[in-house]
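Enquirer: Okay, predicted coordinates and the sequence, questions at the end:
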Amino acid sequence: MITIYIYWISTALLSLLYVSSALLYLGKASFVRSAQAELGFSATFLVPFMVLIKLLAPTVILSRFNLALSDLAYAGILYHLLLSGLAQLSVGKPKGAIPAVLGLALLAVSFTTQNVAREMPSPYAPAAYAIN
């Protein structure tokens, strides 16, 4: 029973991180473009794409209407968080990598506990085990 709560709390916090980030991208577009430019990215095309992805990935994980898409969303978030954290570290801004590290921790907990909390088990998640 505790594992189910752990899954839902970690998944909700991960989703909140992504949705709040997407809202930041929408609300403070000029700030985000300048921050992306500091990292060496072309923000003109990157920002709208990232807003879409940051809204779709948590939606797919929470709704889980398609198991394969849910697993793909987990993988996409993993790569995004790894690359985001590494980009911040490569320009000498370790504090900028903190959200990515927190997101990676939430992602790991959510992914590893999903088979206990969800009806259809993911073939890629660890074997289901429950903490009572």
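Expert: Alright, I've got the coordinates. Numbers count the residues shown, from 1 in each chain.
Enquirer: CA atoms for contacts and neighbours, from now on please.
Expert: OK.
Enquirer: Identify each buried residue in the top helix by length along the chain, please.
Expert: Among the segments of the chain that qualify as a helix by DSSP state H, the longest is helix 2-27. For helix 2-27, the neighbour count (16 or more other C-alpha atoms under 10 Å) marks 3-4, 6-8, 10-15, 17-19, 21-22, 25 as buried.
Enquirer: Show me what it is packed against.
Expert: helix 43-63, helix 98-117 (3 or more C-alpha pairs under 8 Å, 6 or more residues apart in numbering; DSSP states H and E).
Enquirer: Would you mind finding the most buried of the ones you listed?
Expert: Mean neighbour counts were taken over the helices and strands packed on helix 2-27 using mean count of other C-alpha atoms under 10 Å, and the top value, a mean of 19, falls to helix 98-117.
Enquirer: for comparison:
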Amino acid sequence: MPEYYAYWISTALLSALYLASATIYVIKRDWVRQALADLGYTASYLIPFMIVIKVLGPVAILSRVSVTLSDLAYAGIFFHLLLSALAHAGVRKPAGALPAAIGLALLVTSFMTQNDVRSVPSPYVQAAVR
């Protein structure tokens, strides 16, 4: 039973983090553009792409239309959070990496407990436990 709560709480918080981030990307577009420039990324074409990804990732995990798509969303979110943390660390702004670190903890918890809650198990969770 604790796995049930761990999964749904971590997944809900991870989804809330991503949807809040997507909302900020939409509402504060200029601020986001400047924040990305401060990290060394001047490609403003990434913003619309990231908005879509930050919405579709949690939707794929929550809806679980396909286990493969859900696992792909977990992988994409993992790499996004990891690269975000490294980008902030690379410009010596470790406080900026805090949301990514929290997101990584939520992601790992959600991923590792998903088979305890979902009817169709992910084959990758069993491989990660070994």
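Expert: Noted; the coordinates are in hand. Note that the coordinates shown come from a computational prediction; the quantities given were computed from them, not determined experimentally.
Enquirer: sorry, back to before: mind putting the helices and strands packed on helix 2-27 of the first structure in CSV, distance to residue 34 of the first structure included?
Expert: As requested, these are exported to CSV (distance: least, C-alpha to C-alpha, whole Å):
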stretch, distance to residue 34 of the first structure
helix 43-63, 8
helix 98-117, 18
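Enquirer: Quick one, which of those gets closest to residue 30 of the first structure.
Expert: helix 43-63 (9.6 Å; C-alpha to C-alpha).
Enquirer: And the next helix or strand past that closest one?
Expert: Where DSSP states H and E defines the elements, the next helix or strand beyond helix 43-63 of the first structure is helix 67-90.
Enquirer: What is that following helix packed up against?
Expert: Where contact means 3+ C-alpha pairs under 8 Å, 6+ apart, helix 67-90 of the first structure is packed against helix 43-63, helix 98-117.
Enquirer: what's the shortest one aligned against in the second structure?
Expert: When you say that, I think you mean helix 98-117 of the first structure. Aligned by TM-score structural alignment, helix 98-117 of the first structure falls on residues 98-117 of the second structure.
Enquirer: Apart from its neighbours in sequence, what residue is nearest residue 36 of the second structure?
Expert: residue 42 (6.7 Å; C-alpha to C-alpha, 6 or more residues apart in numbering).
Enquirer: Contact partners for the most centrally placed residue in the second structure?
Expert: Centroid-nearest residue in the second structure, with C-alpha atoms, centre = their mean: residue 77, separated by 3.7 Å. Residues in contact with residue 77 of the second structure (C-alpha atoms under 8 Å, 6 or more residues apart in numbering) are 57, 107.
Enquirer: Aligned to it, what sits in the first structure?
Expert: In the first structure, residue 77 of the second structure lands on residue 77 (TM-score structural alignment).
Enquirer: What's the separation between the residue nearest to residue 37 of the first structure when sequence neighbours are not counted and residue 101 of the first structure?
Expert: Nearest residue to residue 37 of the first structure in three dimensions, chain neighbours excluded: residue 43, at 6.4 Å (C-alpha to C-alpha, 6+ apart). For residue 43 of the first structure, the distance to residue 101 of the first structure equals 23 Å [C-alpha to C-alpha, to the nearest Å].
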